[in-house]
Structure formats: C-alpha cells, structure tokens
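K.L.:
Model the structure of this input:
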Amino acid sequence: MSGSSLSGQVVVVTGAARGVGALLARKLAARGARLALVGLEPDELKNVTASLGPDAACWTADVTDREALARVAAEVVERFGRIDAVVANAGVATGGPFLDSDPDAFDRVIQVNLLGSIATARAFLPALITSHGYLLQIASLAAITPAPLMAAYCASKSGVEAFAHSLRAEVGHLGVTVGVGYLSWTDTDMVRGADQDEALREMRAKLPWPANRTYPLEPAVERIAAGIIRRSPHVYGQWWLRGMQPVRGLLPSLTGGAMGRREMRRAQPALARSAGVRRGLVGSGGAADEAARSSVHHTP
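P.N.:
Predicted coordinates for the structure are as follows:
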C-alpha cells in the first residue's frame, strides 16, 4: 500500500455499522479498497455495504466470539482472495464511578475492546502474514492518560495499545505492520451517549484544552484513512495527540493526584443526583450490543 490509493486492496473493518467504522469504510472505498465489514447490527451493516458499491460485503459477528471470527476470516479470503489490512475498531463504553457501574457492562467493555481486538488479530493475522499486510488497532486518548469515571474504557484501551505494541515486535519480521490509532473525544454515538451522564459531561468540560472539546468525525477519520495508506505505526485522529506521547508518563500523577481529587469533589453533586442509576453501555452502539446479546441468551 503506497501513495494515495488502495486500489484492489482488501480491507476488513470491525465495528463498521456506525461511527468511525462506517465512515472509514466509505473513505477507504473511495480510495479503491474492497471492503469486508464486520459488526453486530445487520441492517446498519447492509446499508453501509450498499453505499460502497459491488466490491464490498458484510458479516454479522460478535468480535468476542473466536469461532465466529475464524469463520468470517475464512469467508473473507474465499470471497476476495486475500486480506491486505484489518482495522480492529469495534468498541463499547460505559462511564461513571466504578462502584456504581453495572458489573456486566463493565466486564463487557473489557471483553469487546480488549479481548475482541485480540480475537480479531488471532483470526486475521494468518491472512495478513500471507499478504504482508497491515493491522491497525484503534485505541484512544484513554490509552495515553487514565481518567476518573472511565475505568473500564481506560483499562481496555490501555490494554489494546500494549497488545498492539507487543504484536508489532512479534510479526514485523514476517512482513506484517501493526499500527495503533488514537482518537480523542470525537462526535460519535458513543461520545454523545457518554455526554448524557451529567457528572462525566461536567468533568470532561473541565479538562485542559484541547482535551475538553468534542471533535468532528470526518477530519479524524480522514487521518485514519491516510494512516492506513502509509501503514503508519501510530495514527492520530487529532493533531495534538502526537504531542501527548512525550509527556504521558507524567499524566497519571495529575489525574490520580490533587487534580483528580479536586474534580471528583466537584462532581459529587451530579453524582449524587444519579445515585442508584444503572450505568450500562452508552450510545446506540452500546444498546445494539446489549440487544444482540439479549437475543442470543433468550433464543429457545
């Protein structure tokens, strides 16, 4: 993959039914890629796939289901003949105090974001080794700095970042490039869902600039698409995230120290108003994840 084109390249995108995944699929298709989309929402996936033209197909699968992903990987190779790049983008989130979180929702964030990404790599790496391809793991600002009220998401994104860095060292000699993509608060269903939590919304607004604002989706995804073309080891959806890397070692002492304690004290009134409220997965994607798992559990 070089230049500005992905002509003929086969790219798999997980979490492709909405948000980052859906727009990224469209941008990659515009650059000539053939797309294999994976997600949990069949109707939304079909709509996105239909918008990409004849060189696209979709598969409904839960990224935490290793057997399902193995079948998808085999079917993608059968359908397209090869796989040149995989974007591990599927993710969910929950917010709020750890002790108030729904335990199942908290665990599900870890399962989808971390174990789902690992399952994605396990399923598709053999094809990427064959093609000397590229795996892009979507992480987050949450991997660079921990934050209160976001324990599950920060833990999962820190985990996938470390996993991707470890994997890069393992498979580089086999011709596979592994990249990590970083996004700050970007205008997606997930972020809009998180903003419905009063305490989280107010605490986020008090973050230092430029981490305290929501960024438009299109420019961020454009940067991710460009990073895929370059097979970049690090891709930044917002320009300033690159500058966070040299100082990231200092950030836990800030967020977990006096600043964090001060903001948590300020958040107590909002937290008290929502005391006892079940804090599940946020946004439309989170609702779709819960609905899909519920339908599986209740199928006779």
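K.L.:
From now on I want contacts and neighbour counts done on CA atoms only, so please keep to that.
P.N.:
Will do.
K.L.:
Would you mark the buried spots in the longest helix along the chain?
P.N.:
When every helix of the chain is counted residue by residue (DSSP state H), the longest turns out to be helix 151-171. Neighbour-count burial for helix 151-171 flags 151-161, 163-164, 167-168, 171 (criterion: 16 or more other C-alpha atoms under 10 Å).
K.L.:
One more sequence to fold, the one below, so I can look at both together:
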Amino acid sequence: MTGTARPLHDRVAVITGAARGLGAGMARELARRGARVALLGREEATLAEVRDTIPGAMCWEADVTDDARMNQVADEVRDRMGHASVVVANAGLAEGGPFGESDPATWRRVIEVNLTGSAISARAFLPHLRTTGGYYLQVASLASIGAAPMMSAYCASKAGVESFAHSLRAELAHEGVGVGIAYLNWTDTDMIRDADEHPVLRELRAHMPRPARKVYPVEYVAERLVRAVEHRRAAVYAPAWLRATQLVRAAMPPVVTALSRREIPRLQRETSFEGTGLLGAGGLADAQGRSPRWQRPAPRR
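P.N.:
Here you go, the predicted model:
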C-alpha cells in the first residue's frame, strides 16, 4: 500500500461504526483518496444515508459483537467488493458515572463493543488482510494511556484495545500484515456533545489541562488517521501533541489520583454524579437494537 502516489487507489477499506461521526468521516476521506469503502454499523437507514454520499460505497448492518454476523459480512464484502486491504476498528460506546452505582449491563456492553467487538472485527477480516498484505487500524484513545475517574468501562476497554493491537502486530508482522493504533482526544461527535450534557462528564473535561479540553473537528481527525493508513503507521496521534503523553504515562495515574482526591468531593457538593447510560445517538441505537423497550433516562442538568 506504500510506494505509489495513490496507495489506496481501488483498495477495499472496511470501517466499523460508520453510520456517523469519525467512522463516516474516515469513510469519506478514504474514498476521496481512491479507496472503495464498506460501511458497517448498527443503523441500516443511517448507514445507507452515508453510503449514498460516497460513490461506489456499500453498507452492511452488523453488530460487531456478533461473531456469526461479522463472518457473514466479511464473506459478502469479499464476494461483492473483493478482499479488504484496510480494516478500521472504529465502533465504540461510552458511558460515564461512578463505578459503584453503574448499571452492570451497560458497563459490560461498553467492554463488549469496544474490546471484544474490535477483536471479532479483526478475526472476521483477518483472512482478507493476509491475502492482501493489508493494514488493520485500531481506534484507541488518550484513555488508553491515562485513565480518568467516572469512565471506568471506557478506559478499561481502550487500554484493552491498545494491548490487543500491540499483541496482534507482533503476531502478524512476519506475514506482512500491518497493525496501527490511533490515539484520539476529544473529537466533535454526537457522543462527545452528549457527554457535555451530563454534569459528571462535563466537569471531568473542564478540569483537564487546557490543551486536553479542546474538541477537534471530525474532518481533522479523519484526515490524520487516513494519512496514517496510507503509510501503514504503527501509531497515529490526533492531535499530534498526544504523542508526548507516552513519555509521561507512568506518572499519570498518581497525578490523576491526587487531583481526584481533591476535586471529586468538591464537585459532589456542587452537582449530582449519576450514571449517564450509553452516550450519543450510536449508544441509543445500540441499546434500542438490543431491547425495543429500552428507554434512556433524561440527563440531569
């Protein structure tokens, strides 16, 4: 995929969580650089809307935690588009709130989608990548490097996908399959906009250092990640300054603990810390897809 002016030209690229946000943004950027994109997600109608904006794109409704369905989709992508050269494990969920009062099913679902779903996606499309000598990009997070309070499921899952990708890279290196990790900060998706509606997460972001509070446009993040795909990078950081956190990651847990010991009691006196449920339109779609009677509680302000 490297060594040419257009390394993605006519390559098949699969993106999970492609119905909106970063997944849709990456699909458009991949297509702009010549790739033929396969869109995977939970929301068939929304996926079709994204598909219709991208010439030659195809879409499949799929739950990334469903092994059988993902294997079926991988076969259909191969039959209709050819073997994938790029797989982007982008599908993800988030929820916030105190761990002790969190809903066990919601907490578990974040782990299932973010970590297990990424592994199922990799397993389903691994025959493709072995055939094409392709590249797998795992979307991780600053939370993979430094965990934050009130986001235990999300942080645990993103630390898990980082370790998974490191292991997979070492395992596949001799076969010519590349594996990259994308470390992201706050990106302007409906998940992040929804997070700011909940005091527990709004306060969490507000108390981060100033550069770490900034929310970055989807287009900026998507462009950086697709450029990394073109060059088969082992790691990509969006924004670029996140790379520096790798140098101090061992020092981050005690610093976060010290700040939390001081700030959480103060914040609890000022606002109610309650579980958010699954965040964003994607979280709502996931919950409704698993339980038609599920209703999300209105956030307290």
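K.L.:
quick revisit: which neighbouring elements make contact with the longest helix of structure 1?
P.N.:
For helix 151-171 of structure 1, the packing partners by 3 or more C-alpha pairs under 8 Å, 6 or more residues apart in numbering; DSSP states H and E come out as helix 103-110, helix 116-131, strand 134-138, helix 141-144, strand 177-182.
K.L.:
Would you mind getting the angle between the first one and helix 151-171?
P.N.:
Interaxial angle of helix 103-110 of structure 1 relative to helix 151-171 (axes from the mean of the first three to the mean of the last three C-alpha atoms, to 10 degrees): 30 degrees.
K.L.:
what does the third one give?
P.N.:
Computed with the same axes, to 10 degrees, the direction of strand 134-138 of structure 1 lies at 160 degrees from that of helix 151-171.
K.L.:
mean shift between strand 134-138 of structure 1 and structure 2?
P.N.:
Following superposition, strand 134-138 of structure 1 is found to deviate from structure 2 by 0.2 Å on average (mean C-alpha distance after the TM-score superposition for structure 1).
K.L.:
cool, stretch 21-30 of structure 1 as well?
P.N.:
Average distance, stretch 21-30 of structure 1 versus aligned residues of structure 2 after superposition (mean C-alpha distance after the TM-score superposition for structure 1): 0.4 Å.
K.L.:
Where in structure 2 does that stretch fall?
P.N.:
Using TM-score structural alignment, stretch 21-30 of structure 1 lines up with residues 23-32 of structure 2.
K.L.:
same question, stretch 186-203 of structure 1
P.N.:
Aligning stretch 186-203 of structure 1 against structure 2 (TM-score structural alignment) gives residues 187-204.
K.L.:
Stretch 117-126 of structure 1 now?
P.N.:
Residues 118-127 of structure 2 are where stretch 117-126 of structure 1 lands, counting by TM-score structural alignment.
K.L.:
which of the residues in that stretch are buried?
P.N.:
Residues of stretch 118-127 of structure 2 classed as buried under the neighbour-count rule (16+ other C-alpha under 10 Å) are S118, A119, I120, S121, A122, A124, F125, L126, P127.
K.L.:
for stretch 266-276 of structure 1, same thing?
P.N.:
When neighbours are counted by 16+ other C-alpha under 10 Å, the buried residues of stretch 266-276 of structure 1 are found to be A267, A270, L271, S274.
K.L.:
What is the nearest of the residues you listed to D289 of structure 1?
P.N.:
Using C-alpha to C-alpha, S274 is the member of the buried residues of stretch 266-276 of structure 1 that lies nearest D289 of structure 1, at 23.4 Å.
K.L.:
and among the helices and strands packed on helix 151-171 of structure 1, the most buried is which?
P.N.:
Of all these, strand 134-138 carries the top mean neighbour count, a mean of 27, counting by mean count of other C-alpha atoms under 10 Å.
K.L.:
re the thing from before, now for the helices and strands packed on helix 151-171 of structure 1, which one comes closest to A291 of structure 1?
P.N.:
Nearest to A291 of structure 1 among those is helix 103-110; the distance by C-alpha to C-alpha comes to 12.5 Å.
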